[in-house]
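Visitor: need a structure here:
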Amino acid sequence: MDDFIAARSQMALSLAFHIVFSCVGMVMPFMMAIAHYKYLKTKKEIYKGLTKAWSKGVAILFATGAVSGTMLSFELGLLFPKFMEHAGPIFGMPFSLEGTAFFIEAIALGFFLYGWNRFNKWFHWICGVIVGISGLSSGILVVAANAWMNSPTGFEFINGEYLNIDPIKAMFNEAWFSQALHMTIAAFCATGFAVAGLHAYLILKGKNVVFHQEAFKISATMAVIAALLAPLSGDISAKDVAERQPIKLAAMEAHFHTEASAPFVLGGLVDEANEEINYAIKLPGVLSFLVHSDFETPVKGLNEFPKDEWPPVAITHYAFQIMITFGMLMMGIAVIYLFAKFFKKEWLNTRWMYKLFMIATPFGYIALEAGWTVTEVGRQPWIIYGIMRTVDAVTPMPGIQYSFYIFTAVFVSLSIILVFLMNRQIQMVAKLYDPNDPNYNPEKH
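Guide: As a prediction, this is how the structure comes out:
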């Protein structure tokens, strides 16, 4: 593995790991706040237990996410120093604001965790809401920085120099809204399904069923709403990509040749050497409709662009297909759940319904990681689209592959430890608030 591939791989691994914690930090506090609100309104101890279980899970993941996020900041400077030298002054504002949001989130989380029976009950609840708002803001601000890499603006590039810098314009670039919207909905969808699936599994195991059923209702509702909104935000994002980065869109669809009534491709094996895709299902005119809102207008193919500017077509296409597949599966589950909610209530507590959500536990994060791959790999060979190539930004320092191997071992170890800690925490708190447990004492807790 050469240093260029090692640097990109390490960054990809770090981002793939950190994005999980980012999404949890964007979503879980809102679930926590909903459960807390239910406790304040109903005085049912089971909601207090659920709030505490989720809040301690948020704390564990927040601490890990803080470390991985800090590592990412250092990695950007160490692995891609040329990028940070030129880009830092331009898109540094969302990063600095993200740091502010992070500190607010940390303070609010501290107040919430240690504020039980110490603060006014509604002030305590507001602290939890602030954790969610600041976490959501952090995610959106980081996505704004990434969107700038896909749609660089807020400066003039003259004779190799970055002049007339406007940080506000850079932050609110043309890509930020569509990327932030799609990422936010994807985060709610992924985390909602992951949490609902975990509690569905524990329900099927017969462990503290009432506790986990309440948790399931909140998380499943959030997952279902987000899953139904995701295709809409995805369409907005795809149209934006078609306008700004037509070469990325062509790679997503393995669309090699410009043609009218361009088909939307499902599946298939990419043959870059012969510039074709085999064994795919093609829906004639659908890609043209999705891009131009009619079935006839041609869609640019990869053949319209120099080959040295093509992204890795196979990786981009397969990642896009994975995202679409798991997104559609979650949407299907969401439709079934909504149908049951309004027309077949007897389905809601059936084993097969819980099994559906249990199977779907990883679906959202698989789709999320695949979508992030489309965003990042589809931008290659550029680190700043159309301005700076990734190969020109990488560090000249040798031995990056050893750093990559070490980071991989660290992340794998952390993942195993986190799964153990989260499972232990949920089981412990659920038992405390299980009315069927002989040691249950709501006054004690």
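Visitor: only C-alpha atoms from now on, for both contacts and neighbour counts.
Guide: Noted.
Visitor: I'd like the distance between R389 and V142.
Guide: Distance of R389 to V142, given as Cα to Cα, to the nearest Å: 21 Å.
Visitor: one more: F91?
Guide: 10 Å.
Visitor: and the strands in the stretch 201-350 of the chain?
Guide: 264-271, 276-283 (DSSP state E, counting those that start in this stretch).
Visitor: picking up where we left off before, of F91 and V142, who's got more company?
Guide: Each of F91 and V142 has its neighbours counted (other Cα atoms under 10 Å); F91 has more, 28 against 20.
Visitor: so what does the lengthiest helix in the chain touch, helix or strand wise?
Guide: Using DSSP state H, we find that the single longest helix of the chain is helix 3-42. If you count contacts as 3 or more Cα pairs under 8 Å, 6 or more residues apart in numbering; DSSP states H and E, helix 3-42 packs onto helix 45-79, helix 121-150, helix 176-204, helix 209-244, helix 400-432.
Visitor: looking at those helices, which is buried most?
Guide: helix 176-204 (a mean of 25; mean count of other Cα atoms under 10 Å).
Visitor: before we move on, back to that, quick one: closest of the strands of the stretch 201-350 of the chain to Y318.
Guide: Nearest of the strands of the stretch 201-350 of the chain to Y318, taken as Cα to Cα: strand 264-271 at 7.7 Å.
Visitor: circling back to that earlier point, buried stuff in the longest helix of the chain?
Guide: For helix 3-42, the buried set under the neighbour-count rule, 16 or more other Cα atoms under 10 Å, comprises 3-4, 6-12, 14-40.
Visitor: repeat that for stretch 288-301.
Guide: 288-292, 295-301.
Visitor: from the residues you listed, which land in helices?
Guide: 288-292.
Visitor: identify the residues contacting F289.
Guide: When contacts are counted by Cα atoms under 8 Å, 6 or more residues apart in numbering, F289 touches 295-297.
Visitor: which among the helices and strands packed on helix 3-42 is found nearest to Q380?
Guide: helix 121-150 (9.9 Å).
Visitor: give me the angle between that closest one and helix 176-204.
Guide: 130 degrees (axes from the mean of the first three to the mean of the last three Cα atoms, to 10 degrees).
Visitor: quick one: helix 121-150 to chain centroid distance?
Guide: 14 Å (Cα atoms, centre = their mean, to the nearest Å).
Visitor: try stretch 116-134
Guide: Worked out by Cα atoms, centre = their mean, stretch 116-134 lies 25 Å from the chain centre.
Visitor: list the contacts of it.
Guide: The contact list for stretch 116-134 (Cα under 8 Å, 6+ apart) reads 25-30, 32-33, 36-37, 40, 101-102, 104-106, 108-109, 111-112, 115.
Visitor: next: stretch 280-288.
Guide: Contacts of stretch 280-288 (Cα under 8 Å, 6+ apart): 260-269, 294-299.
Visitor: and for comparison, fold this next one:
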Amino acid sequence: MEDLLAARSQMALSLGFHIIFACIGMVMPFFMATSHYQYLKTKNPLYKDLTKAWSKGVAIFFVTGAVSGTMLSFELGLLWPKFMLHAGPIFGMPFSLEGTAFFIEAIALGFFLYGWGKFKPWFHWFTGVVVGISGLASGILVVAANGWMNSPSGFDYVNGEYLNIDPIEALFNDAWFSQSLHMTLAAFAATGFAVAGIHAYMIIRKKNIEFHKKAFRIALVFGGIAALLQPLSGDISAKDIAVRQPAKLAAMEAHFETERGASLIIGGIPDEENETVNYAIKIPGALSFLAHGDFEAEVIGLDQFPKENHPPVMVTHFAFQIMVGMGMILMALSLLYFFSSWKKKDWLRANWFLWLFVVATPLGFIAVEAGWTVTEVGRQPWIIYEVLKTKDAVSPIPGIAYSFYLFSAIYLSLSAAVAFLLIRQIKAVPDSLKEGNELTENQISTNPKSE
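Guide: Have a look, this model is predicted:
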């Protein structure tokens, strides 16, 4: 394996692994805080048990995310030294602020985990909210740094030198808002449906039903609302990319020729050599409307760019189609859940209904991985868009392939460890339902304060 491919493969593996834990770390604290709030309001012990269970999950993902994130920070310097040499002084601010948010999150999480019975109840709840806010801020700051790579700003590039550096402008680059909004909603949708799917499975198995029903409802409200809002952020992103990165949009849609009234392509297999798309469904004028708000607007195709600057169309197009497809499924399930909660409450207890969400458990994270692929692969061949190419930033030190194999083994080990810990956590019996406690599950389900 050549060094460039090995370096790119290692970064893809690291980012693909870390993004899952980053998304969960951004979102799960809000589930935890919501459950804790319900406990403080109702005094229902199941909500306390749920809060404690989710807090342990938050701790697991926090530690794993910290490890994988630290590895990523080293990889940026070791694998892409020329990138960090030039980019570090410009977009170092979001990374330093992300470190601050990380420390605040760690301190607040420690307070929350060990604060039961030691802090006043509402202050204890507030520390959990701080965990969520700081985790969300951390994720947004990292995405802002990635946005700078897609829309570099805050400097003048003169004769190969970066002059007049403005880190504030670099932080609030043209891509940061659309990417951060899209990523945040994706994190809530993916985590919400994943958590809901796990608890739906436990309900089907008749395990601590009332406990898992409450967890299912909290997770799905968050995930469902995010899934329904996601198309709005997708529209904002598409219109932004059409202006800033037309080559990426062209690759996403396998749009080879510049034209007015461009058709939206659904499915299809791109033929990059002949610059055609086979077996696709085309909606006339729809791409022009989605990109520019006008059915007759011109959409720039890949024919306007040198072939050596074309993104990999096949990968980008398939990833985009997968992301949109998964998102549409989650939207449909969200509408089904909210409709059933309003008009068909008996569906909420039906196995067929619950199985839909069990099957949907991984779909959100598949969409997240596909979306991240679109963001990164669609920017190629640039590591800093239209400034520095990926091949020119890679480390000259040989043997990167061995590093890739080593990191792959580390990530597989981490995945196995996390899976083992989560399975144990999911199977654990809530304290309020253990034999000998005052309330049985049946009593809790009939408790007037149980909701």
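Visitor: okay but A226 of structure 2 is in contact with H182, surely?
Guide: No: A226 of structure 2 is beyond contact range of H182, at 9.8 Å (criterion: Cα atoms under 8 Å).
Visitor: coming back round to it: with the buried residues of stretch 288-301 of structure 1 in mind, which one is nearest to G192 of structure 1?
Guide: Nearest to G192 of structure 1 among these, with distances taken as Cα to Cα, is L290, at 27.9 Å.
Visitor: let me see the contact set for that closest one.
Guide: Counting by Cα under 8 Å, 6+ apart, L290 of structure 1 has contacts 235, 239.
Visitor: re the thing from before, mean deviation of the longest helix of structure 1 from structure 2?
Guide: For helix 3-42 of structure 1, the mean deviation from structure 2 after alignment is 0.5 Å (mean Cα distance after the TM-score superposition for structure 1).
Visitor: list the residues that contact Y279 of structure 2.
Guide: Contacts of Y279 of structure 2 by Cα under 8 Å, 6+ apart are 267-269.
Visitor: out of those, which end up buried?
Guide: 267-269.
Visitor: using CSV, please lay out those residues together with distance to W54 of structure 2.
Guide: Output for the buried ones among the contacts of Y279 of structure 2, formatted as CSV (distance: Cα to Cα, whole Å):
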residue, distance to W54 of structure 2
G267, 39
G268, 42
I269, 42
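Visitor: quick one: which of the helices and strands packed on helix 3-42 of structure 1 is nearest N349 of structure 1?
Guide: Once these are compared by Cα to Cα, helix 209-244 is nearest, at 8.6 Å.
Visitor: mean per-residue distance, the closest one to structure 2?
Guide: Mean deviation for helix 209-244 of structure 1: 0.6 Å (mean Cα distance after the TM-score superposition for structure 1).
Visitor: got the angle for that helix vs helix 176-204?
Guide: 160 degrees.
Visitor: roughly how far is helix 209-244 of structure 1 from the heart of the chain?
Guide: On Cα atoms, centre = their mean, the centre of helix 209-244 of structure 1 falls 11 Å from the chain's centre.
Visitor: helices or strands next to it in the packing?
Guide: By 3+ Cα pairs under 8 Å, 6+ apart, helix 209-244 of structure 1 packs against helix 3-42, helix 45-79, helix 176-204, helix 246-252, helix 286-292, helix 313-343.
Visitor: quick one: A220 of structure 1 and G192 touch, right?
Guide: Yes: contact criterion Cα under 8 Å: A220 of structure 1 and G192 qualify, at 6.1 Å.
Visitor: show me what contacts Y337 of structure 1?
Guide: Neighbours of Y337 of structure 1 in contact, by Cα under 8 Å, 6+ apart: 224, 348, 353.
Visitor: and V27 of structure 1, by the same measure?
Guide: 132, 135-136, 187-188, 191-192 are the contacts of V27 of structure 1 under Cα under 8 Å, 6+ apart.
Visitor: and if you look at A262 of structure 1?
Guide: A262 of structure 1 neighbours (Cα under 8 Å, 6+ apart): 284-288, 295-299.
Visitor: and which of these is nearest V58 of structure 1?
Guide: Using Cα to Cα, those come closest to V58 of structure 1 at L287, 40.5 Å.
Visitor: how many neighbours does the residue nearest to that closest one when sequence neighbours are not counted have?
Guide: In space, and not counting its chain neighbours, L287 of structure 1 is closest to F264: 4.6 Å by Cα to Cα, 6 or more residues apart in numbering. A count of nearby residues for F264 of structure 1, using other Cα under 10 Å, gives 19.
Visitor: how near is F264 of structure 1 to D271 of structure 1?
Guide: Taking Cα to Cα, one finds F264 of structure 1 at 17 Å from D271 of structure 1.
Visitor: do the same with V265 of structure 1
Guide: 14 Å.
Visitor: quick one on the thing from earlier: looking at the contacts of F289 of structure 1, which is nearest M71 of structure 1?
Guide: Once Cα to Cα is applied, the member of those that ends up nearest M71 of structure 1 is T297, at 45.8 Å.
Visitor: the closest one against P263, yeah?
Guide: No: using Cα under 8 Å as the test, T297 of structure 1 is too far from P263 to be in contact (11.3 Å).
Visitor: quick check: whichever strand or helix holds P89 of structure 2 compared with structure 1, mean distance?
Guide: Following DSSP states H and E, one finds P89 of structure 2 within helix 81-114. Average distance, helix 81-114 of structure 2 versus aligned residues of structure 1 after superposition (mean Cα distance after the TM-score superposition for structure 1): 0.2 Å.
Visitor: what is that helix packed up against?
Guide: helix 45-79, helix 121-150, helix 167-171, helix 390-393.
Visitor: quick one: which of the ones you listed is nearest L421 of structure 2?
Guide: Nearest to L421 of structure 2, of these and by Cα to Cα, is helix 45-79 at 7.9 Å.
Visitor: that closest one relative to helix 3-42, how many degrees between them?
Guide: Angle of helix 45-79 of structure 2 versus helix 3-42, following the same axes, to 10 degrees, is 160 degrees.
Visitor: just to revisit the earlier point, between the contacts of V27 of structure 1, which is nearest G57 of structure 1?
Guide: Distances from G57 of structure 1 to the contacts of V27 of structure 1, taken by Cα to Cα, are shortest for T191, at 12.6 Å.
Visitor: wait, doesn't the closest one sit right on S22?
Guide: No: the pair T191 of structure 1 / S22 is not scored as a contact, 10.3 Å apart, by Cα under 8 Å.
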